[in-house]
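A.B. asks: Predicted structure and sequence below. I'll ask about it afterward.
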Amino acid sequence: MTDKGILIIGGGTWGCSVALELARRGFGKVKVLDASPFPSPIAAGNDLNKIAEESNEPRDDDVNDDYFWNKINQMAMHAWKHDSLFKPFYHPTGFIMAACGDDAYEHCLKYAKGEHAKLSPLQTAEEFRSTMPKGVLTGSFPGWRGFWKDGGAGWVFARGALKAMHAEAVELGVEFVCGPSQGKVESLLCSAANDAVLGARTADGQKHLADRTILAAGANSDLLLDFRKQLRPTAWTLAHLPLSAAEAEVYQKLPVLYGVDRGFFIEPDQEKHEIKLVDEHPGYLHMVPIDGRLRSVPFAREQIPKEAEARMRRFLRETMPQFEDREFSFARICWDADTVDRKFLIDVHPELANLVVAVGGSGNGFMTSPAIGVLVADTLQGKMDARLKRMLRWRPESAEDRDWWDTQDRFGAEGRLMDFQNVQDWTEIGATGY
């Protein structure tokens, strides 16, 4: 190693987690580049809250999928429950998983079968209403069936945790270079033989040299490196429902209500008294031609399609009809990058020396974020769990015949992915265009 240090491309959820863990382990000269001032308005972690759930104990005889999620969730939840930085942001309020359609309910049954924790079945509107204080769930829950996990799950205050990771990383000496000129990475810097990464070039023309470069730019990573179809930038839609202070008092300490083919909501934040709503669906792509082939390309927008708003209002009508017609105070689209199997991609690049990729959150990136820094640091130090290493590896063979429109075991919105290119009407909240 020389004294150029480590360069992290991406200052969002995973970039901050990696920077924090490297600093905690005593790595010197860690620099983070990001195109937006911190916290980035387009970072998935710059959000009110995210679902968090404890896992079963990982076992050697687990099938690979179970071992992967149990192991990584265990690592993450240990931090949410015990690490002094993360612990204040975890709220174990409980979790309800439910569905309306038969296929989605089969997904719930599979979830329940694999859970070692006690689950209470929910089959009627009265049973759903009983999970929360009187007057919260007033809907008729037509066709809803599911399970209530009263403990071992809840939510985390995402923006607070993101800021805390950043603050401790800075305190430990990490340098963040942010902004549309000095922080925006235009390209990787490669050796003359194109067999090694030497750092990155930013929009202001600066060359940032590094001994090791870590690409952790979320959905935008696909624009900087050929992932050979391993990543699919996919977007979801969210909105905030404002409450009065008196209403917010009633709506505290609620379990997360997650309808896998409808959407979810989490109790209101204490500062603005807003409930976050997400309409559940397989996702939106933004397919545009680049170099002769169609690719999904992220963009920022503080609006959601009118069709997404309609789905959210149906969700409210079925669960909390008292709010069905209330105006939203905020809305935006939120991007992540799906791998083919929805397992993360964290590995040393096999063909470009000095490059580590940390991508593929696949909709599970924030809850597991405390584990991501550990996994990347272990990768750099060559000591990752051997079984996890095989599942997290660079694996383009998995994407050779990739179907971009595969729903990847997600439900809602007529069971299909959608394309932003076909969206005609958008909400009027915070219009920014793209």
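C.D. replies: That came in fine, so what should we check first?
A.B. asks: For the rest of this, base every contact and every neighbour count on C-alpha atoms.
C.D. replies: OK.
A.B. asks: just how off-centre is stretch 365-374 within its chain?
C.D. replies: Offset of stretch 365-374 from its chain centre (CA atoms, centre = their mean, to the nearest Å): 10 Å.
A.B. asks: Do you have the strands of the stretch 1-150 of the chain handy? List them.
C.D. replies: Per DSSP state E, counting those that start in this stretch, the stretch 1-150 of the chain carries strands over the ranges 6-9, 30-34, 50-53, 90-91, 95-99, 120-122, 145-149.
A.B. asks: Now render the ones you listed as JSON lines, adding mean neighbour count and distance to residue 173.
C.D. replies: Listed next are those as JSON lines, based on neighbours: other CA atoms under 10 Å; distance: least, CA to CA, whole Å:
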{"stretch": "strand 6-9", "mean neighbour count": "26", "distance to residue 173": "12"}
{"stretch": "strand 30-34", "mean neighbour count": "25", "distance to residue 173": "8"}
{"stretch": "strand 50-53", "mean neighbour count": "24", "distance to residue 173": "28"}
{"stretch": "strand 90-91", "mean neighbour count": "22", "distance to residue 173": "26"}
{"stretch": "strand 95-99", "mean neighbour count": "26", "distance to residue 173": "38"}
{"stretch": "strand 120-122", "mean neighbour count": "17", "distance to residue 173": "48"}
{"stretch": "strand 145-149", "mean neighbour count": "23", "distance to residue 173": "41"}
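A.B. asks: Against that first model, consider the following:
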Amino acid sequence: MGSKDHVAVIGAGVFGAWCAHHLNSAGHKVTLVDAHGPAHARASSGGESRLTRAGYGKDAIYTRMAHDSLAQWKALSAVSGLPIFHPHGVVFFGATEEDYFRDAVRVHAELGLPIERLDGRQLARKFPMIDFTGVAVGLYEPGFGALMARRSVQTLVDRFVRAGGSYVHGAARTPEPANGRLDHITLASGEKIAADRFVFALGPWLPKLFPALLGKRIVATRQEVFFFAPPAGDPRFLPAAMPGWADFNQGDIYYGFPDLESRGVKFAHDAHGAVVDPDTQDRRPSKEALADVIAFRDRRFPLLRGAPLTEARVCQYENSSNGDFLIDFHPEMSNALLVGGGSGHGFKHGPEVGRHAAGRLLGTLPAEPRFSLATKSETHNREVH
């Protein structure tokens, strides 16, 4: 590709926005297209906060990507005005020292990255706002923390436009290739956008645009998150004292955040919810999900018993069949790259997903087998956490 070639990136979520940024920074003409706006309310990249951490058990590929992405998030945060990255640290803990914990320590050591192994007593002393009863081991990553999701994507797109990129508000129709290539996309308005290469990074809308190919390989599930008011004047739930956290809870993971920017202490259940349509799913929180989170909260965070609910949000994961990302060319369009399958853990990797996708499109990076379409089946069994 020469610098005069034109790339159209369809989807202005975290993957698409970072891909557009990297392509634009490399000197290519880039048009970024989104149907509802960057990190809009129904997008998987919308909402307030996402954990960023490098602990991935044996999956060194994601440990490296998270580490390499963090520097780019910090650089964006430095120019954003309001913070994008909150460095409050992240702790993962469980009742037994599973292979996941041992492998994470090993991978961090091999890559030269810091991680602290703490037992239950050490965890209780370090983080007194959490009741660690029954917890045997925890892993603490002091250099990681939270990303402000919507703010970060909108900031990135704004800087992309200021740097000469083009943004178009429009909904793409299913593309119609000719002779094994794609020469344009058509928007719902009838407008056509011609380009030399295309990237489709539409999150849960990716299988809707390519139903025959991806309709069963990437599935959106309903996920609910809740925020609770901490006790008035209590500093123990602020980011200076409390980390982001995940309780492995004998395989039934819950996770959450401190009181970021006074929005409340955030809780979520990581179990996949019901399969949903991102356009039509009911965005009202359910009584059942709230009761489930409160029961967990009251057991693990007794100081928050009775804390009033301040906010709730219904979003979605867009799950690939195994939890690995999809970054691969469409089998019938040699100039169209498919990027998606964030699977509930993809946001933190946005900068490196965008860099890898740009490199694949330009032919400067080799394919990563785990991100191939061939590894995505129609039977779902999440293997990445």
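C.D. replies: Nice, I can see it. Remember, it's a predicted structure, so these values are computed and weren't measured experimentally.
A.B. asks: After superposition, what is the TM-score?
C.D. replies: After superposition, the two chains reach a TM-score (TM-score structural alignment, normalised by the length of structure 2) of 0.84; 372 aligned residues with a CA RMSD of 3.1 Å.
A.B. asks: Go through the strands of the stretch 1-150 of structure 1 and name the closest to residue 236 of structure 1.
C.D. replies: Counting by CA to CA, residue 236 of structure 1 lies closest to strand 50-53 out of these; the figure is 13.3 Å.
A.B. asks: what's that closest one packed up against?
C.D. replies: Using 3 or more CA pairs under 8 Å, 6 or more residues apart in numbering; DSSP states H and E, the elements in contact with strand 50-53 of structure 1 are helix 64-82, strand 153-156.
A.B. asks: In CSV, list the strands of the stretch 1-150 of structure 1 along with distance to residue 234 of structure 1.
C.D. replies: As requested, these are exported to CSV (distance: least, CA to CA, whole Å):
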stretch, distance to residue 234 of structure 1
strand 6-9, 20
strand 30-34, 20
strand 50-53, 17
strand 90-91, 26
strand 95-99, 22
strand 120-122, 31
strand 145-149, 27
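A.B. asks: what's the closest non-adjacent residue to the residue positioned nearest the centre of structure 2?
C.D. replies: Taking CA atoms, centre = their mean as the criterion, residue 347 is the residue nearest the geometric centre of structure 2, at 2.0 Å. The shortest distance from residue 347 of structure 2 to any non-neighbouring residue, by CA to CA, 6 or more residues apart in numbering, is to residue 14 (6.4 Å).
A.B. asks: shouldn't the one you found be in contact with residue 153?
C.D. replies: Yes: Residue 14 of structure 2 is in contact with residue 153 according to CA atoms under 8 Å; the separation is 5.8 Å.
A.B. asks: Compare those two and say which is more crowded by neighbours.
C.D. replies: More neighbours surround residue 14 than the other of residue 14 of structure 2 and residue 153, with 34 against 26 (other CA atoms under 10 Å).
A.B. asks: From residue 221 of structure 2, how far off is that one?
C.D. replies: 18 Å (CA to CA, to the nearest Å).
A.B. asks: swap in residue 200 of structure 2?
C.D. replies: 20 Å.
A.B. asks: where along structure 1 do the helices fall?
C.D. replies: 13-24, 64-82, 102-114, 125-129, 158-171, 245-250, 306-319, 369-381, 386-392 (DSSP state H).
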